[in-house]
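J.: prediction below, plus the sequence it came from.
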Amino acid sequence: MTFRLRAARPSDLEHLYEMAKLTGGGFTNLPPDRKALGSKLERAAEAFANTEDKLVDEQFVLVLENLETKKVAGTCQLMTMVGQQWPFYSYRLNTLTQYSQELDRTVRAELLSLVTDLEGASEVGGLFLHPNERAGGLGLLLARSRYLFIAMHRKRFADRVLAELRGIIDERGGSPFWDGVAGRFFGMSFQEADYFNAINGNQFIADLMPKHPVYVSMLSEDARSVIGVPHPTGRAAMRMLENEGFRYDGYVDIFDGGPSMVAATDDVVSVKDSVAARVTAVDLDEGERAILATGRLENFRACYGARKLDDDGGIAIDASAADALDVSEGDTVWSVAR
C-alpha cells in the first residue's frame, strides 16, 4: 500500500481526534479536544492560504494518508515562529561553580533556570503515528517530510528550528518532573496542567512560576533522574533528530522535563541535502531510495519513491511515486536520499 503526506484539511478533524485519544498524555500539540484541534486546523488553513513568502507566526498541519483506504494514519506540525502569542518557556540546565578559599573547596551546583531563549525559532512537533502503522519507515517519512516542506518554503521559517520530545510519564499518567518542580507551586496535577496548556496556552506559567533558579540537588531523585530524558517511545525520534543535526543543549520542557533539541535550519540534513529537479521520466525501474515531494502550501504532498538524478537538473522517478504525487514529466519534484 502507498502512503502520502499532504496538507491537513478541516475534514480531517475526526481522524486527528481519534489519534489524539491514543497519545497517552504529555502531547501538548495534539490534545484530545475537538475544539482545540479544530482551531489548529483553522489556523493551518489560514497558513496554507497565505501566499506571502515572509516569516510570520503560523502553524502548518500535515497528515499521512493511506491512498488505498483514504484513512489518516499519522500527523505532524510545523510552527514557524514560537513565542509570539505568549512566551515560549523552557528550563535551561546550567552549572554554577563556587570556590571557598578558607575550605579550599570547589562546589558545582546544577540549576534549572526559567528562560525564553528559544523564542522566535521555528518548531517541528505534533508528530504522531497510529500504533497500527508503526512499521515500514512511516515515522521517518513523517519526520523528514517536514524538512522538505521547510526547504520548499524556506522564507516562511526562522534560522533556528527546535523539536521538543515528550518526557517521562509514569504508569499513572503523571510526570515525576512536574511533581518535583512546578507542581509544588500550582496545586494541579500534571494531566490537569498539560491539558490546560494545550487548550489555553502557558501564560499561567508566567503568572505563577517562581522566577528564581531551582537547585537540582534539592529535587527528589525521581525528578532529577528524568531531566532531559525522552519518553521510551521517543528514543527513536531523538536518534532521528540527532541524525538530522539536532542537538540537546540543556533545554528541557517545563512540564515533563523532556529534552528540547535545537539546530540551525540550514544545517538540518534533509534541508541542506534536498534537491529540486525537473521530472524527466516517471517509469524508473531501479534507483536510489528517496523521499520525494512536490506542490506548494495546500498542494504539498510527499511520499517514498525511487529517484535517479542527472547532471542536467533532471530527475527520473518510479511510477508509483509519480501517481502518489500526481506529477508528470516537466513538473518539479524535491527529493532527499532516504
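T.: Noted; the coordinates are in hand. Here the structure is a predicted model, which means the values were calculated and not measured.

J.: all contacts plus neighbour counts: C-alpha atoms, from now on.
T.: OK.

J.: which residues touch the residue nearest to the spatial centre of the chain?
T.: The C-alpha lying nearest the average C-alpha coordinate of the chain belongs to Gly125 (CA atoms, centre = their mean; 2.0 Å). Applying CA atoms under 8 Å, 6 or more residues apart in numbering, we find Gly125 in contact with Asn29, Cys76, Gln77, Leu78, Met79, Ala163, Glu164.

J.: got TSV for those residues, with distance to Leu37 too?
T.: Formatted as TSV, the contacts of Gly125 follow (distance: CA to CA, whole Å):
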residue	distance to Leu37
Asn29	9
Cys76	13
Gln77	12
Leu78	15
Met79	15
Ala163	20
Glu164	19
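
J.: next up, a structure to set beside the first:
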Amino acid sequence: MSFIIRAAKPSDLQALYEMAKLTGGGFTNLPPDRNSLQAKLDRSAAAYAREDDTLGDDLFVLVLENTKTGEVRGTSQLFTKVGQNWPFYSYRLTMLTQHSKELDRTVRAELLSLTTDLEGSSEVGGLFLHPNERAGGLGLLLARSRYLFIAAHRPRFADKILAELRGIIDERGGSPFWDAVGGCFFGMSFQEADYFNAIHGNQFIADLMPKHPVYTAMLDESARKVIGLPHPNGRAAMRMLENEGFSYEGYVDIFDGGPTMTARVDNVRSIQNAKSRPVTEMDCKRGEKALLATGHLADFRCCYGAYEVDDKGISIDSLSAELLQVNQGDMIWNIPR
C-alpha cells in the first residue's frame, strides 16, 4: 500500500478545498471556504514550527497522500487545547427528579444544559476520507495515526480528549435538533449557522443562546429522537472510538445534537499500546501488520507495514522503510493493526 500520513503543507490547500466540498454539510472542521482552510493551514504550520515542547493552543493538520500519484485523499486534525480563543460549548443531558407528596408522584425530566465542561481538552476531529478511497483500511489508518502522533508528542496534549461526531441531518441538509432548539433563537437555518460557526467561531452562541436548561419533553419528537445519535456515516467512527476507550457521557453538539465522545488520553488504547523502538532490519516479509510512524512534528509520517520485534528493536518491510524514509537505527512507533 503506497499511502502515507504526513503533516499538511501550504500546497495542500486545493486538495482540502475539493474534499471539503464533498462533506455534505455539518462538518465544521472542514468548511468549503478557502480563507478558513488557509487559516487552518497557517495555524497548523505555526504549531509544527513551535519548538517549545509544552501544552499550548495548537492545531495539527494531517493528510493522507497516495505516494504513487501525489494526490491527497484524506485529512484529519488534532486540537491540543480547545476553548482558548472562544468558549467550547456543548449541551449535556441531565436528569431533574421532583416529587409531590400531595400527588404522591415522582416526575423525572430530562434537560439539555449549555456547558463549557470540556474546555481545555484535546480533540481529534476533522477526519474525512475521499469517497473513492473508503476501502482497504485507510479510514482506520487516518484515524489511528493521530494517536501515534499524540504518543510521539505527549507533552503537547492535555489529559482529557474528545471527539465530536456529526449528528443526524435530513435529506434537505437540515438538522431536526437545530430546528427545534437553536433555530428558534437565531433565525438561521442549520446550514447557515453551521457555516457561520466554521468561518467565524461560535461566540454568537454565547451572545444569543439562552442560558437556561431546555426540557427535552418540550421538543418535538423528530428532535428528541436524534439527540446523541451519530449520522449514519459516522456509526463506524463511533465504534472505532469506543474500541479505543472513548465513551458517550451525555455531551452533545449544540448544532446538530450529535454525540461527543470523551476519554483520558493515557487510557486511549492505541496510545497505551504504542511503542518506540529502533529499526534493526528493513527486509521483513512475513511479520504482523501494524501502523508504523516516525518523525518529529512536521517530519511525522505514518503508514501500514509488516513488522517483527525482538530484544534489539524492530524489523520492518522495505516498502514501509521507503515510505517512512527511515534507516537502521532510526526510532519508529508501532501499534498492531
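T.: Structure's in. What do you need? Bear in mind the structure is a predicted one, so any value in this text is a computation, not a measurement.

J.: TM between them?
T.: For this chain pair, the superposition-based TM-score is 0.99 by TM-score structural alignment, normalised by the length of structure 2; 337 aligned residues with a CA RMSD of 0.5 Å.

J.: counting neighbours, which of the contacts of Gly125 of structure 1 end up buried?
T.: Asn29, Cys76, Gln77, Leu78, Met79, Ala163, Glu164 (16 or more other CA atoms under 10 Å).

J.: for the last one, which non-adjacent residue is spatially closest?
T.: Of all residues beyond its chain neighbours, the one nearest Glu164 of structure 1 is Ser260 (4.3 Å), with distances taken as CA to CA, 6 or more residues apart in numbering.

J.: again with Thr28 of structure 2
T.: Ala198 (4.9 Å).

J.: hmm, Pro31 and the one you found touching each other?
T.: Yes - counting by CA atoms under 8 Å, Ala198 of structure 2 does reach Pro31; the two are 6.1 Å apart.

J.: the more surrounded of the two?
T.: The residue with more neighbours, out of Ala198 of structure 2 and Pro31, is Pro31; 26 against 20, by other CA atoms under 10 Å.

J.: what's the helix or strand for the more buried one?
T.: For Pro31 of structure 2, there is no enclosing helix or strand under DSSP states H and E.

J.: my read is that it contacts Ala20, right?
T.: Yes - look at Pro31 of structure 2 against Ala20 with CA under 8 Å: they come within range, at 5.7 Å.

J.: who's in contact with the residue of structure 1 positioned farthest from its centre?
T.: Residue farthest from the centre of structure 1, counting by CA atoms, centre = their mean, is Glu102 at 49.9 Å. Glu102 of structure 1 sits next to no residue when contact means CA under 8 Å, 6+ apart.

J.: from Arg73 of structure 2, how far off is the aligned partner of it in structure 2?
T.: Superposed on structure 2 with TM-score structural alignment, Glu102 of structure 1 falls opposite Glu102. For Glu102 of structure 2, the distance to Arg73 of structure 2 (CA to CA, to the nearest Å) stands at 65 Å.

J.: coming back round to it: in helices only, show me the contacts of Gly125 of structure 1.
T.: Among the contacts of Gly125 of structure 1, no residue falls in helices (DSSP state H).

J.: quick one: which of those residues is nearest Lys54 of structure 1?
T.: Met79 (13.6 Å; CA to CA).

J.: ok, now which ones touch the residue in structure 2 that that closest one lines up against?
T.: Using TM-score structural alignment, the equivalent of Met79 of structure 1 in structure 2 is Phe79. Phe79 of structure 2 sits next to Asp57, Asp58, Leu59, Phe60, Ser122, Glu123, Val124, Gly125 when contact means CA under 8 Å, 6+ apart.

J.: which ones among those map onto strands?
T.: Secondary structure assignment (DSSP state E) places Leu59, Phe60, Ser122, Glu123, Val124, Gly125 from the contacts of Phe79 of structure 2 within strands.

J.: those residues, buried ones only, as a PyMOL selection?
T.: Here is the PyMOL command that picks out the buried ones among those, judged by 16+ other CA under 10 Å:
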select buried, resi 59+60+122+123+124+125
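
J.: got TSV for the ones in strands among the contacts of Phe79 of structure 2, with distance to Tyr304 of structure 2 too?
T.: Below are these laid out as TSV (distance: CA to CA, whole Å):
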residue	distance to Tyr304 of structure 2
Leu59	24
Phe60	21
Ser122	25
Glu123	24
Val124	20
Gly125	21
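
J.: and the gap between the residue nearest to Gly167 of structure 1 when sequence neighbours are not counted and Leu140 of structure 1?
T.: Nearest non-adjacent residue to Gly167 of structure 1, counting by CA to CA, 6+ apart: Gly258, 3.6 Å away. Per CA to CA, Gly258 of structure 1 is found 21 Å from Leu140 of structure 1.

J.: between these two, tell me which one has more neighbours.
T.: Between Gly258 of structure 1 and Leu140, counting by other CA under 10 Å, Gly258 is the more crowded of the two (25 against 15).
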